[in-house]
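> Attaching a predicted model along with its sequence, questions to come.
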Amino acid sequence: MLKRPTSTATAGPGPIPTIIPTPTDWEVLGEAGHRTLWVTFAIMLVSSAIFTLLSWNVPTSRRIYHVLTTLTTIIATLSYFAIASGHAASYNCTTVTDSHKHVPDTHHEVCRQVYWARYVDWALTSPLLVLNLSLLAGIDGAHTLMAIVANLITVLSALFAAFGSAGTPQRWGWYAISCISYIFSLWHVGLHGSRTVGAKGNAVSKLFSSLAIFSLVVWTAYPVVWGVVLDHKTNVDTEIIIYAVLDTLIKPFFGLWLLVSHRALAETNIDLGGWWSHGFASEGRIRIGDEE
């Protein structure tokens, strides 16, 4: 008697590998960064008040450094208030590829907070700092203007790179333009300043050299930190803290150093003519009581 062949169990199709999409990674400030912003805002505000008080007993004709320094910290105060209060920020989102063994690659976005108010601050205050150094050294108007424009290009190029796509040649191209412009700004201030400041005496030369070297060290730290941030190698809180320290050094500390030294050195006074103190309408008049 023949036996019917028994049916054998066959393995059914296995489960299809599935992947849960990676959610968007949001790189935003935390508690430490938020607290740092408010502390820096307070430092800038108090500094502005101190610089204003220091200018009260100074004649208008000698107040140019006070005006430029006070404007620098006032602009920084507004910038930090805007950032700390949750405004003046945007997101730069970059698509990241996730590789898998048995299924096609997937993609997710990394969105990082970019505070555009910071770049507005730098675009306005950095030229004021350059102007302070140029006036102190007695640099001519042509080189002063070139230094200011180069400094402005440095900041704007940094802004364009901050909103560029990560890892793209375009982004690093803007970074390179920013660094080259920064070198040109240093060249106009440092090289020509060292040549012209000698006419003001040894004391002013030492002051300019000290302030210029200090500014060089602090300003050079900005593109270094910015390049690290550009490559997403630090979090937003660390970025905020580092920039807050640098801003405090190059604005309130630099400004106080300059104004206190200026008060003690008569050679740092600048003759801007009657326009600065009295306006163009008074040109040609005889003014009694004008200081020598």
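Nice, thanks for sending it over.

> make it CA atoms for all contacts and neighbour counts henceforth
Fine.

> Could you list every helix and strand in contact with the strand or helix carrying Leu152?
Using DSSP states H and E, Leu152 sits within helix 141-162. Where contact means 3 or more Cα pairs under 8 Å, 6 or more residues apart in numbering; DSSP states H and E, helix 141-162 is packed against helix 116-137, helix 169-186.

> orientation of the first one relative to helix 141-162 in degrees?
Angle between the axes of helix 116-137 and helix 141-162 is 160 degrees (criterion: axes from the mean of the first three to the mean of the last three Cα atoms, to 10 degrees).

> one more structure, for comparison:
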Amino acid sequence: MQLALLQGVLGELVQEGSSVFWLWIGAGGFFLATAWFVYLAATSGGSHTHHYVASTIIVLWAGVWYAIMATGGAISLVSGPGGEPVVYYFGRYIDWTLTTPLLLLGLAWVGLGGTGVGNRSGLIWGLVIADVLMILTGVVAGATTAFVSGLFFVLSTIFFLIVLALVWGPLRSAAQQGEPEGGFGLFYTLATMLTVLWIIYPIVWLIGTEGAGLVTAPIEVFLYAVLDVLAKIAFGAILLGGVRRASGGQQQSGGGSQRRAARVS
């Protein structure tokens, strides 16, 4: 009886407002982006395969979990700020546990270049581990209330600051001193974009249903959907566009050199 009651309340809350609508919009956007990135990979000429694979996995994985949440999966009920039941979309944390490390890997690959990644494995592992700990502590913060929630939110924020310190410290220095894929400008653009967007995520958490409850669940879902689309689709589009332009420039430069050599001979 209690389980059936909880399931009924959960169903009503999920269907309330436009939450499901925005989840389906997000899922559709990610699946369209998956097809787009696959097309880009097929027309890339075989260069920068790692970027195409990672970018495609990111949007496909996000689309799957958005669809799961839209159909009522990967969600549960938790106690809100005022004690009222609110929907807890833990599926978004499952999404982030894979996609955020891949985003950081893409940024690291751009910054370090193809030849520098193997020499900085410690830095890459540091980024990935700090990021995963940031997400896992966020899971606990969202699923608990009062003191425990606040404590784990602070821990998650600390790990987030470690990620930023690694990005703007050793990774940025390596990108400046090395030969980043697509040039340092591409790395700087992607790092800035990721930093700004990821700073907004905890702000949404604080004002959303898992935090102070200042906005409704549909608005929270909409805000997260916008952030996810920008952090995954837009980020991937800029990254792939940058490395494609760099590859095209290198090929044209190589072709020009060959033509000049032929004229000289």
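All right, it came through fine. Being a predicted model, the structure only gives us computed values, none of them experimental.

> care to give me the TM-score?
After superposition, the two chains reach a TM-score (TM-score structural alignment, normalised by the length of structure 2) of 0.81; 232 aligned residues with a Cα RMSD of 2.3 Å.

> which is the next helix or strand following the helix ranked longest in structure 1?
In structure 1, ranked by residue count with DSSP state H as the criterion, the top helix is helix 202-230. Scanning forward in sequence from helix 202-230 of structure 1 by DSSP H and E, the next helix or strand is helix 236-248.

> Can you check which part of structure 2 that next one sits on?
Under TM-score structural alignment, helix 236-248 of structure 1 corresponds to residues 217-229 of structure 2.

> quick one: Ser61 of structure 1 and His278 touch, right?
No - between Ser61 of structure 1 and His278 there is no contact under Cα atoms under 8 Å: 9.2 Å.

> higher neighbour count, the two?
Ser61 (18 against 13; other Cα atoms under 10 Å).

> what do we get in structure 1 for Gly142 of structure 2?
In structure 1, Gly142 of structure 2 lines up with Ala162, judged by TM-score structural alignment.

> what's its match in contact with, if anything?
Asn92, Val114, Arg171, Leu230 (Cα atoms under 8 Å, 6 or more residues apart in numbering).

> Spatially nearest residue to the aligned partner of Val163 of structure 2 in structure 1 (excluding sequence neighbours)?
Aligning on TM-score structural alignment places Val163 of structure 2 opposite Ser185 in structure 1. Distance criterion Cα to Cα, 6 or more residues apart in numbering; nearest residue to Ser185 of structure 1, sequence neighbours excluded, is Ala147 at 4.4 Å.

> Show me what that neighbour lines up with in structure 2.
Using TM-score structural alignment, the equivalent of Ala147 of structure 1 in structure 2 is Leu127.

> same thing with Gly227 of structure 1?
Residue pairing (TM-score structural alignment): Gly227 of structure 1 is matched to Leu206 of structure 2.

> Correct me if wrong: that match contacts Ile200.
No - using Cα under 8 Å, Leu206 of structure 2 is not in contact with Ile200; the gap is 10.0 Å.

> For those two, work out which one has more neighbours and name it.
Legend: neighbour count by other Cα under 10 Å for Leu206 of structure 2 and Ile200, higher for Leu206 (17 against 14).

> List the contacts of the residue nearest the centre of structure 2.
Nearest to the geometric centre of structure 2 sits Thr100, at 4.2 Å (Cα atoms, centre = their mean). Counting by Cα under 8 Å, 6+ apart, Thr100 of structure 2 touches Asp131.

> and what of Ser55 of structure 2?
So Ser55 of structure 2 contacts Phe37, Leu102, Leu103, Gly106, Lys232, Gly236 (Cα under 8 Å, 6+ apart).

> buried sites along the match of helix 236-248 of structure 1?
Buried positions in stretch 217-229 of structure 2, judged by neighbour count with 16 or more other Cα atoms under 10 Å: Ala217, Pro218, Ile219, Glu220, Val221, Phe222, Leu223, Tyr224, Ala225, Leu227, Asp228, Val229.

> ok, the nearest residue to the fifth one once chain neighbours are set aside to Ala70 of structure 2 distance?
Closest residue to Val221 of structure 2 apart from its sequence neighbours, by Cα to Cα, 6+ apart: Ser19 at 5.9 Å. Distance, Ser19 of structure 2 to Ala70 of structure 2, by Cα to Cα, to the nearest Å: 8 Å.

> joint contacts of those two?
Counting by Cα under 8 Å, 6+ apart, nothing touches both Ser19 of structure 2 and Ala70.
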